[in-house]
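**Q** After the sequence you'll find the predicted model.
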Amino acid sequence: MGATDRKVGRTPGPRTGSSKRLARIDAAVGLSFAAPAVIGVLVLGLVPFGYVIWYSLHDWSPLIGEFNWIGLDNFTRLIADDTVWSSFLTTFKYAALLMVLNITLAMGLAVLLNQKLRGTTTFRAFFFSPVIVSAVAWVLVWNYLVAANGGINGALATIGIQGPNWLRDPTWALVTVVVIQVFKGVGMNMILFLAALQNVPAELREAARIDGASPARIFRSVTLPLISPTILLVVMITTIGAMDVFVPIQILTQGGPGRSTTVISYLLYRTAFEQQDFGYASAIGVVLFVVVLVLAALQWSSRKRWVHDEV
């Protein structure tokens, strides 16, 4: 007889009809709460993706009214399309630069905020506020700031520096979009890193300090391993978001100058809504999904080598 049984004064027996009925009610209540989320995933996720796969196997142009089965011809065409691969390369460049800048800056800000300095609440609110601003509004403000005669070049001119045409120079256009998006999203990653840093046991850092470890060594050997699960989460969500960038490209550069900022999601949009080639656009979407899935799988599988789940 266990301690629990002794407290209630009886041994556990088989479930009565009443207890089984209560269990069924509990299960039904649980399913009722989960059902909206499950239905939402099915209706808004899996079903549309199934249609995309189906459309990718057809030559479909709504304006003309054609909807002809062509099998894998769209994918064969995609493999030979230099524009698609150039757009993927631009997307990878964008994603890599965004990840390095965003994660590095977010980590630095989180470490600074974790020092319990005066004014950290205001500082945190300042960097987090862009996260809650509409993406379109955010980009429109920056469109003014980085214009050839905009705020940034005006400020540079006051100190005798002639700024470039940020959005029309192939050297600067993609970098400018990256910087704008870094400031848009760094606040969220900063909060995630800050929460992870505040969960690191202080006694572990103190023990390392007593052993003579420098602050840099403590951060590298104690703090980073303990927050590595959060780092993995941030890397994955930042990668997925970077591979799906669209709003800043559409508003700021329209894929130019030339094709220097034509990322794959923007090429998909133009193929579908400007060229009205929905079948080919669907094939591009399927390949993009597979690429993102592979990247996420590679990042997840790498966790065994550098993510520490236990203190």
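**A** Arrived safely. Residues are numbered from 1 along each chain as shown.

**Q** going forward, measure contacts between C-alpha atoms and count neighbours the same way
**A** Will do.

**Q** By residue count, tell me the biggest helix in this structure.
**A** Longest helix in the chain, counting residues (DSSP state H): helix 82-113.

**Q** Enumerate every residue touching Met190.
**A** 106-107, 109-110 (C-alpha atoms under 8 Å, 6 or more residues apart in numbering).

**Q** Generate CSV for the residues you listed, with distance to Leu57 and neighbour count as supplementary columns.
**A** CSV is the format used below for the contacts of Met190 (distance: C-alpha to C-alpha, whole Å; neighbours: other C-alpha atoms under 10 Å):
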residue, distance to Leu57, neighbour count
Ala106, 42, 26
Met107, 44, 20
Leu109, 47, 21
Ala110, 47, 23
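
**Q** now, which of these sits nearest Thr158?
**A** Among the contacts of Met190, Leu109 lies closest to Thr158 (C-alpha to C-alpha), at 29.6 Å.

**Q** Grab the nearest non-local neighbour of that closest one.
**A** Counting by C-alpha to C-alpha, 6 or more residues apart in numbering, Met190 is the residue found nearest to Leu109 once chain neighbours are left out, at 6.3 Å.

**Q** Presented hereafter is structure B, for comparison with structure A:
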Amino acid sequence: MRSVRPDRAVEAVSDGPVAPPDRPRDRLRRRPLGGPGWVGWAFVLPGLIGLAVFIVIPQVASLVLGFADSTLLGGTQFTGTQNYVRLLHDTQFLNSVRVTAIFVLVYVPANIAISMAMAMWLKTRIAGRNWLRVIFLIPALSPLVANAAVFRLLFQKDGAVNQALATIGLGPIPWLSDGDWALAVVIGVSLWQSFGYNMIVLGAGIDSISPDVIAASRIDGAGRFRRLVSITLPLVSPALFFTTVLTVIGAWQTFAQAYVITGGGPGNSTMTIMLYLYQTAFTNNELGYASAIATVLFVIIAIFTLFQLWGQRRWVHYD
């Protein structure tokens, strides 16, 4: 019996030439307006409108106003790079950069260290650890301004903190009238406010580590420190990277704590960049100069973020 090739058998069965396969581009062109393809855009469109109205357009407007002399009452006159030249000689702005940099250098490592330590502690078999997670997360969910106002009352000269110190024979500490102590209070309140969120994220990273890996390391004789350095930290490094990036960005934008607790004082010792930007725009009525400050702050945050993205290849493990 004579064999028939498969392709010729198909030609024999079909009445005519075989049509080319339908390409996705052709199906998209034939799709009527209002079809399934537009359903996704209908859901995304409100978010895109909000992104454009509240983020993109204000950022572009701020960038443009940075090259102008403008006030909140109107009247804009473009002055070129005059605002940025002024920033280089503005001692108050340079001081705000120094104060914010000190805040970032102290706050970010302390936040990550406390969050990691608390996440590892809650990983152990302690009673009520789920309730403890909720308790530690409450400050991050509560209003920042309200918390700062409460701490301002606590750290006043005759506040509850100094009264508690007096009961054990310690003299009153000038928490809010001394520059170093005031900055320490702002950093401490910021840590109390925000470490709970990072603790939850890092705790989720620790929970994702396979128990078999930990068991194998114990069989090999690895101690707690060796397991921390060689197993826990590498496997949690994606969560560490995520929390570090967000914490650095938030630290450079610190505002409410310094504004409510100290008002930038004493002697501009807690004057952060965001607080100086706010006073420049809404107290001094220099909207153009404040926009230049905002642009410089954006560049600083972008540099730090890009540096972290570049450095993640050396210590972040996604395997």
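**A** Sure thing, it's come through. It should be emphasised that the depicted structure is a prediction, and the values quoted were computed from it without experimental measurement.

**Q** Ser70 of the second structure: what's it in contact with?
**A** Applying C-alpha under 8 Å, 6+ apart, we find Ser70 of the second structure in contact with 76-77, 286-289.

**Q** please redo it, this time with the cut-off set to 7 Å
**A** Counting by C-alpha atoms under 7 Å, 6 or more residues apart in numbering, Ser70 of the second structure makes contact with 76-77, 286-288.

**Q** Show me what Gly169 of the second structure aligns to in the first structure.
**A** For Gly169 of the second structure, the aligned residue in the first structure is Gly160 (criterion: TM-score structural alignment).

**Q** what separates that match from Tyr144 of the first structure, distance-wise?
**A** Applying C-alpha to C-alpha, to the nearest Å, the value for Gly160 of the first structure to Tyr144 of the first structure is 20 Å.

**Q** Okay, angle between the helix or strand that comes right after the longest helix of the first structure and helix 82-113 too, please.
**A** Using DSSP states H and E, the next helix or strand after helix 82-113 of the first structure towards the C-terminus is helix 120-132. Here helix 120-132 of the first structure points in a direction 160 degrees away from that of helix 82-113 (axes from the mean of the first three to the mean of the last three C-alpha atoms, to 10 degrees).

**Q** compared with the second structure, how much does helix 120-132 of the first structure deviate?
**A** Superposed on the second structure, helix 120-132 of the first structure shows a mean distance to its aligned partners of 1.2 Å (mean C-alpha distance after the TM-score superposition for the first structure).

**Q** Give the aligned range of that helix in the second structure.
**A** The aligned range for helix 120-132 of the first structure is 129-141, by TM-score structural alignment.

**Q** buried stuff in that stretch?
**A** By 16 or more other C-alpha atoms under 10 Å, the buried positions in stretch 129-141 of the second structure come out as 133, 136-137, 139-140.

**Q** how near is Lys304 of the first structure to Val291 of the first structure?
**A** When Lys304 of the first structure is compared with Val291 of the first structure (using C-alpha to C-alpha), they lie 22 Å apart.

**Q** of those two, who's got more company?
**A** More neighbours surround Val291 than the other of Lys304 of the first structure and Val291, with 14 against 9 (other C-alpha atoms under 10 Å).

**Q** center of the second structure - which residue?
**A** Leu246 (2.5 Å; C-alpha atoms, centre = their mean).

**Q** After alignment, which residue of the first structure pairs with it?
**A** Match for Leu246 of the second structure (TM-score structural alignment): Ile237.

**Q** how big is the offset of the helix or strand hosting its match relative to the second structure?
**A** Taking DSSP H and E as the criterion, Ile237 of the first structure maps to helix 228-243. Superposed on the second structure, helix 228-243 of the first structure shows a mean distance to its aligned partners of 0.6 Å (mean C-alpha distance after the TM-score superposition for the first structure).

**Q** what stretch of the second structure does the helix or strand just after that helix fall on?
**A** Using DSSP H and E, the helix or strand that follows helix 228-243 of the first structure in sequence is helix 247-248. Per TM-score structural alignment, the counterpart of helix 247-248 of the first structure in the second structure is residues 256-257.

**Q** Look at the nearest residue to Gln82 of the second structure once chain neighbours are set aside and say how many residues are nearby.
**A** Nearest non-adjacent residue to Gln82 of the second structure, counting by C-alpha to C-alpha, 6+ apart: Phe67, 7.2 Å away. Around Phe67 of the second structure sit 21 other residues, with neighbours defined as other C-alpha under 10 Å.
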